[in-house]
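**Q** just coords:
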């Protein structure tokens, strides 16, 4: 091989190595419940998918951003403020540096926001108001700020466990045409049609309207399968995962499966739920006493679940979790022990292994990954 070919090969390998290193790194955003002299808002880290190493980059001060959503173009982040302000906040985001800047804040409607999502085209955000028992749609202006002409839909009803509605989440469908809420207080999954052109009232109930789960189950969070044909919801009060088929805004319940082992008789406290990017496994967490991750395999044809393992989290009050873009790691927020706990994920078996790695933050509540520029 002559010297010119050697130089070309070296240049190619060097460029490939650089590109791989760039692809391996993401921004890691951590939301917290804020308090004086402790957590102050959202913290940004570099995250390397090759070894799960992290480096602190920056932070932005905003009141209790316990849950947030990032737009598809990565230019904006929208957060709830689960504090006295009960606001929804718009922030600009620099996908290169990871810097966040507060743009504006607006009231969340009836108050008590705990969850937020954004539609794929960046036209609206949707807030689940746990305290107010409502679903709120807030318009996004062209500059990324939030408009004030909101739609606030009040849920009605109660269950054998709760005496009023508690809207705990609002998930946008993969086709961007529907929003599904989990109402812990009424045991209902409510389905709304979404049309951004119908400002200020982009949401309308579908013909189906809702699906009622088991009495006293308390649905909390939900997620779609990557194939867009299946949908899953975790319940807080009876600790189950509910599997649905999904088609054109209609959900059909096909399975309900317990998260805890049959020998467990305490409170399950179901919390968060996610499907791996390859669609092979579903993970659902419990908080407080049980405090573990239930791991299920997913039948690719039916969408049904089979338990394959349970992993102790090791912290306390694990509010949310996230699988990193490489699929190799899982990060779990442990609100009660003030830490984010790292697990290594086996992509073949779906099982998890504690790594011993942690990030310390006061009352962490949410983590997500954003691709770097």
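**A** Cool, got the structure. Quick caveat, the model's predicted, so the values are computed rather than measured.
**Q** please make it C-alpha for all contacts and neighbour counts, starting now.
**A** Will do.
**Q** residue 86 reaches residue 115, doesn't it?
**A** No. With contact taken as CA atoms under 8 Å, residue 86 and residue 115 are classed as non-touching, separated by 11.6 Å.
**Q** tell me which of these two has more neighbours.
**A** Under the neighbour definition other CA atoms under 10 Å, residue 86 and residue 115 were set side by side, and residue 115 has more, 27 against 23.
**Q** just checking, what packs against the helix or strand encompassing that one?
**A** In this assignment (DSSP states H and E), residue 115 forms part of strand 113-118. On a contact count with 3 or more CA pairs under 8 Å, 6 or more residues apart in numbering; DSSP states H and E, strand 113-118 meets strand 68-70, strand 76-80, strand 124-129, strand 167-172.
**Q** ok, which of these comes nearest residue 302?
**A** Distances from residue 302 to each of the helices and strands packed on strand 113-118 were compared using CA to CA; the minimum, 21.9 Å, belongs to strand 167-172.
**Q** and the strands in the stretch 151-300 of the chain?
**A** Chain-ordered strands for the stretch 151-300 of the chain, with DSSP state E, counting those that start in this stretch as the definition, fall at 151-154, 167-172, 178-183, 188-194, 203-212, 219-224, 230-235, 240-247, 250-258, 270-275, 281-286, 292-298.
**Q** out of the ones you listed, which gets nearest to residue 44?
**A** Using CA to CA as the measure, strand 270-275 is the one of the strands of the stretch 151-300 of the chain that comes nearest residue 44, at 21.7 Å.
**Q** distance check, residue 321 against residue 77.
**A** In this view, residue 321 and residue 77 are 18 Å apart by CA to CA, to the nearest Å.
**Q** take the one below as the second:
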């Protein structure tokens, strides 16, 4: 019997399988089960159909793996023979209609499209469609070619956005539900050398926030859902003033918006910090609130609990997850307990019990 008073996390990483953790009301984490998938660096879960799907981030050819999974029963029937269509797949997204999966292949700079069967699992052994980005950026060490880092389905389900670090672009694709295919619609350009990594939508659907791994900034971008048109706007620093003055790289990572759309959170690697921003003007602006230590090294991903009361940080290089209490009024973070030990965590995902 699953205790409904607890919440649960799926943790992806490198070499250690997908871990399911229980989180009690005080923020304490404890193990529940492990799904045997290798190098599952990013994970999604279809709650309705009880299917876990992960990218297997490997070279020269990555894979997509899936398993039947519920918190009560754990994982079973693991399948991992589907080629991702490129090297180092690092992100994936389910379409809300339950028929299609999208995957970003980082090193190959491509987006793969997979049809899903009635069980919610990938059909076939390779992508039904593969779209390769092209171009480069001014940073020859990191932007020598395209590097697709994220795929996001927009609020209406009509558009799929692909964030490309290598070309300083967000590609906009129109999704044809009948055909299960994507058609390129446009490109949102960001300042050269920004190295965009991930984005997160404001609940209004009129703005999204784009974190730039190389520039150490967050861009407030406008979005027209009807026309599939976006535009990069003002930038705010993701780093603390002292870290900016120190110089060097930051390697910004994840970005999340609170469920009430009042706050935005970002993870900064190298600095090993988490930044908090207040959302202004119904989504049109961000104001810095604080930057706090992540409590571990290389915070690769952060996520908020469904009720917004806790924030979890997956600290890849210190093999730990830290937990923070979120102040509902100010958005500020307070560490809770000791870091939970887990090998090379790279993604965290809340799931229902």
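**A** Yep, that arrived. If you're wondering where the values come from, they're calculated on a predicted model, not measured in any experiment.
**Q** circling back: of all the helices and strands packed on strand 113-118 of structure 1, which lies closest to residue 137 of structure 1?
**A** Taking CA to CA, strand 124-129 is the member of those nearest to residue 137 of structure 1, at 4.7 Å.
**Q** whatever helix or strand comes next after the closest one maps to which residues in structure 2?
**A** Next in sequence after strand 124-129 of structure 1, counting helices and strands by DSSP H and E, comes strand 134-139. Under TM-score structural alignment, the counterpart of strand 134-139 of structure 1 in structure 2 spans residues 110-115.
**Q** mind reading off the mean deviation between that stretch and structure 1?
**A** Relative to the matching residues in structure 1, stretch 110-115 of structure 2 has an average distance of 0.9 Å after the fit, by mean CA distance after the TM-score superposition for structure 1.
**Q** thinking again about what came up before, any common contacting residues for residue 86 and residue 115 of structure 1?
**A** In the contact map built from CA atoms under 8 Å, 6 or more residues apart in numbering, the residues linked to both residue 86 of structure 1 and residue 115 are residue 80.
**Q** map residue 40 of structure 2 onto structure 1.
**A** So, by TM-score structural alignment, residue 40 of structure 2 is matched to residue 65.
**Q** isn't that match right up against residue 80?
**A** Yes. With contact defined as CA under 8 Å, residue 65 of structure 1 reaches residue 80; the gap is 5.4 Å.
**Q** okay, those two: which has more neighbours?
**A** Of the pair residue 65 of structure 1 and residue 80, residue 80 is the one with more neighbours under other CA under 10 Å, namely 32 against 29.
**Q** so how far is residue 113 of structure 1 from that one?
**A** 6 Å.
**Q** anything in contact with each of those two?
**A** Shared contacts of residue 80 of structure 1 and residue 113 (CA under 8 Å, 6+ apart): 86, 87, 88, 127.
**Q** can you add distance to residue 360 of structure 1 and secondary structure and give the residues you listed back as a markdown table?
**A** Formatted as a markdown table, those follow (distance: CA to CA, whole Å; DSSP: H, G, I helix; E, B strand; the rest coil):
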| residue | distance to residue 360 of structure 1 | secondary structure |
| --- | --- | --- |
| 86 | 26 | coil |
| 87 | 26 | strand |
| 88 | 26 | strand |
| 127 | 28 | strand |
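**Q** and stretch 78-87 of structure 1, what's buried?
**A** Of the residues in stretch 78-87 of structure 1, those buried by neighbour count under the rule 16 or more other CA atoms under 10 Å are 78, 79, 80, 81, 82, 83, 85, 86, 87.
**Q** so where is the strand holding residue 115 of structure 1 in structure 2?
**A** Residue span in structure 2 matched to strand 113-118 of structure 1, by TM-score structural alignment: 89-94.
**Q** give me the mean deviation of that stretch from structure 1.
**A** Once the two are superposed, stretch 89-94 of structure 2 sits an average of 0.7 Å from its aligned residues in structure 1 (mean CA distance after the TM-score superposition for structure 1).
**Q** give me the contact list for that stretch.
**A** Contacts made with stretch 89-94 of structure 2 from outside it, assessed by CA under 8 Å, 6+ apart, are listed as 41-44, 54-58, 62-63, 100-107, 149-153.
**Q** quick one on the thing from earlier: which one of the buried residues of stretch 78-87 of structure 1 sits closest to residue 96 of structure 1?
**A** Each of the buried residues of stretch 78-87 of structure 1 was checked against residue 96 of structure 1 using CA to CA; the closest is residue 78, at 18.2 Å.
**Q** what is the aligned counterpart of the closest one in structure 2?
**A** In structure 2, residue 78 of structure 1 lines up with residue 53, judged by TM-score structural alignment.
**Q** hang on, the earlier thing: separation between the match of residue 40 of structure 2 and residue 42 of structure 1?
**A** Distance from residue 65 of structure 1 to residue 42 of structure 1, counting by CA to CA: 7 Å.
**Q** same question for residue 81 of structure 1.
**A** For residue 81 of structure 1, the distance to residue 42 of structure 1 (CA to CA) stands at 11 Å.
**Q** what sits in contact with each of these two?
**A** A shared contact of residue 81 of structure 1 and residue 42, defined by CA under 8 Å, 6+ apart, is any residue touching both; here these are 62, 65.
**Q** nearest to residue 369 of structure 1, of the helices and strands packed on strand 113-118 of structure 1?
**A** Comparing those by their distance to residue 369 of structure 1 (CA to CA), the top pick is strand 68-70, with 9.4 Å.
**Q** average offset between the closest one and structure 2?
**A** Averaged out, strand 68-70 of structure 1 is 1.2 Å away (mean CA distance after the TM-score superposition for structure 1).
**Q** which residues touch that strand?
**A** Taking CA under 8 Å, 6+ apart as the criterion, the residues outside strand 68-70 of structure 1 that touch it are 31, 76, 77, 78, 79, 80, 115, 116, 117, 118, 366.
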